[in-house]
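Student: return a 3D structure for these sequence lines:
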Amino acid sequence: MTLPPRSDLDAAYRLCRRLAAEHGRTYYLATRLLPAERRPGVHALYGFARTVDDVVDVDDTANDDIPAADRAAERVGAVDRIEAALDCALAGQPVTDPRTGPVVRAVADTIDRYAIPTEYFRAFLDSMRMDIPGTPDFHAVYPDMAALRRYMYGSAVVIGLQMLPILGTTTPLDEAIPHAAALGEAFQLTNFVRDVGEDLARGRVYLPADELAAFGVDPGLLRHCRDSGTVDPRVRRALGHVSAVTRALYRDAEPGLDMLDPRARPGIRAAFTLYSEILDEVDRSGFHVFDRRATVSRRRRLTVALPLLVRATRANAGKSGRRA
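Tutor: So this is what the prediction gives:
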């Protein structure tokens, strides 16, 4: 792979860092606990995912005069162009699109530097195409957990798998993969439970319809709760069930934290703790997810992060001392 000039790459990585800082507060705080030399790669993964998501996640109500098929084709074409640009960057060819080029160059450099399998990025792009209304695999409501898990594999699981080579492990990589996959699903299901109201406004339900139906819940009832500002007891029970499934995934993921390089553990431990506490906030609210967005306060984020930052600093200092 022929790399772009160092100055171009530095600027590309700085852009990815800004994207993470502006749009992913919990994610960015966790990266601050990582060894400095590993942060740019993690920022690049975030920047690439964010850029593709911005291409896909467009407000359709602003384009009512454009036929749905044309809107879908435009978005799929944009994702296809990003994939083609990534192929070019990996082949050492220039990538010139001013909007997506910098993050593509940064992520291509990260892929090359850490030998990250490119099929993870193909899976991610496939799931982003699934998110586009009018495409064959699009689901406004996912029929069951199997269908949702197919989507989450590309939209969340592979993000954790992309990160593993950057973070490093103390065990063979294959042993850590199932735990990283569980953590990716746990993070995304946390978002799905928290963002039910926001997703409904976009015409989506990222929860399995068959499991909701077991509690007497369908999209109509969810919309009623959103419009009335209430939480029907059936909805509360259904979301409680999904919350319990998510907590089981956090439990499956937790042993993998100790498989990471000691210098990477504090950052991922912070993300693990803060994301699971978002779920705690949703539970404590009585699943009032239609009129508010559960967050972890800045004070709490710092309370979690500061002791871990001390541990990370000591681990990094110890590593530097051994190298000396």
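
Student: for the rest of this, base every contact and every neighbour count on C-alpha atoms.
Tutor: Will do.

Student: quick one, helices of the stretch 101-250 of the chain?
Tutor: Using DSSP state H, counting those that start in this stretch, the helices of the stretch 101-250 of the chain run over 101-114, 119-130, 145-152, 158-167, 173-194, 196-201, 209-213, 219-228, 233-253.

Student: Proceed likewise with the subsequent sequence, for comparison:
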Amino acid sequence: MPSRAALVRAAHRSIRKGSKSFAAASRLFDRKTREKVWLLYAWCRACDDIADDQDHGRAPAPRPVGTTLDPESRLATIRTLTELALAGEPTGTPAFDAFGVLAREVPLLRDVAPDVIEGFALDAADWRPRSERDMLRYCYHVAGAVGVMMAAVMGVSPEDDDTLDRACDLGIAFQLGNIVRDVWEDDARGRCYLPVEWLVEADIPPGEVTKPHYRHALVPQVARACALAYEYEASARVGAARLAFRQRWAILSAANIYGAIAREVEARGAHAWDHRVTTTKMQKLRFVTSAFTEAQHRAPALRPHPVISRPQLLELVRKA
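Tutor: Here you go, the predicted structure:
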């Protein structure tokens, strides 16, 4: 088993390669929290890459014919490596070894990990959300549950349900932003995460969401998802105000950076997918600076959770 220090270094390399925005925000944490965040990120990134047969979100080098695993086999690999890591066994994969070390330091992760893996299971089964609730349940699995893990890593007590719920809300907000930004990329991979019911209302036939003549019909449906993202983000900011200053600054910076994605997609309207929406280094710097001011002086007013938050989503998960 590699040493913890070696796993931290490997995780740092992973986050720098896989997410410039998250890597930038993670620098704002204190050292101990930052290391734990990197270890968690490495596991999430590795699971995502295995599920999609990628390398840090990018296509890997060509492989010999017949050596690529099918989606179910890739899912089984994620489950097996995670189980080994949680059992304290070496996996031969630094990202999973890192998760095993982290789960012994932050016990809540062990309970939430299966919910994250279930998101990969939905993709492996070629699942599509039929309703808004289905879409939000998917967002919980792939991002909201990760938000709960992040809160635990930052020291939020397992008994502090309200703050954990708001951390979940932030993950859901991020994922909704990803969904609206990546409509074209997801369609190219045979996926669509906007609810079927929404597309039916817009008279967009299945499988034709990216056809040019449906762009203007798609814009209002994307605006609905953006409105949901703003609602979840606002709820999450209430929870962020309860964190220590550096943690609060980092989380608010991430909220500003990722929240800008949904706002830019909505602002571009039918041209949102002409070019992939990104944030520049200068924009990131402005978002981090504004988060610093917000973390020092602005505590948002207490507001209710969205109608469908973590408690309701966990009920949907149990019924699924």
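
Student: TSV for the helices of the stretch 101-250 of structure 1, including distance to Pro266 of structure 1 and mean neighbour count?
Tutor: Output for the helices of the stretch 101-250 of structure 1, formatted as TSV (distance: least, CA to CA, whole Å; neighbours: other CA atoms under 10 Å):
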stretch	distance to Pro266 of structure 1	mean neighbour count
helix 101-114	21	23
helix 119-130	25	20
helix 145-152	25	17
helix 158-167	11	21
helix 173-194	15	21
helix 196-201	30	19
helix 209-213	35	17
helix 219-228	38	16
helix 233-253	15	18
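
Student: these into a markdown table, with extra columns for distance to Arg265 of structure 1?
Tutor: Formatted as a markdown table, the helices of the stretch 101-250 of structure 1 follow (distance: least, CA to CA, whole Å):
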| stretch | distance to Arg265 of structure 1 |
| --- | --- |
| helix 101-114 | 18 |
| helix 119-130 | 22 |
| helix 145-152 | 24 |
| helix 158-167 | 8 |
| helix 173-194 | 13 |
| helix 196-201 | 31 |
| helix 209-213 | 34 |
| helix 219-228 | 38 |
| helix 233-253 | 13 |
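
Student: nearest to Leu309 of structure 1, of those helices?
Tutor: helix 158-167 (15.9 Å; CA to CA).

Student: roughly how far out does that closest one sit from the chain middle?
Tutor: 12 Å (CA atoms, centre = their mean, to the nearest Å).

Student: just to revisit the earlier point, so which of the helices of the stretch 101-250 of structure 1 is nearest Leu45 of structure 1?
Tutor: helix 101-114 (6.1 Å).

Student: that closest one packs against which elements?
Tutor: Secondary structure elements in contact with helix 101-114 of structure 1, counted by 3 or more CA pairs under 8 Å, 6 or more residues apart in numbering; DSSP states H and E, are helix 6-23, helix 39-56, helix 68-90.

Student: report the angle between it and helix 158-167.
Tutor: 60 degrees (axes from the mean of the first three to the mean of the last three CA atoms, to 10 degrees).

Student: what angle do helix 101-114 of structure 1 and helix 39-56 make?
Tutor: Using the same axes, to 10 degrees: helix 101-114 of structure 1 against helix 39-56 is 140 degrees.

Student: and the helices and strands packed on helix 101-114 of structure 1 as JSON lines, adding distance to Arg149 of structure 1 and mean neighbour count?
Tutor: Compiled in JSON lines, those are given as follows (distance: least, CA to CA, whole Å; neighbours: other CA under 10 Å):
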{"stretch": "helix 6-23", "distance to Arg149 of structure 1": "25", "mean neighbour count": "17"}
{"stretch": "helix 39-56", "distance to Arg149 of structure 1": "18", "mean neighbour count": "22"}
{"stretch": "helix 68-90", "distance to Arg149 of structure 1": "21", "mean neighbour count": "17"}
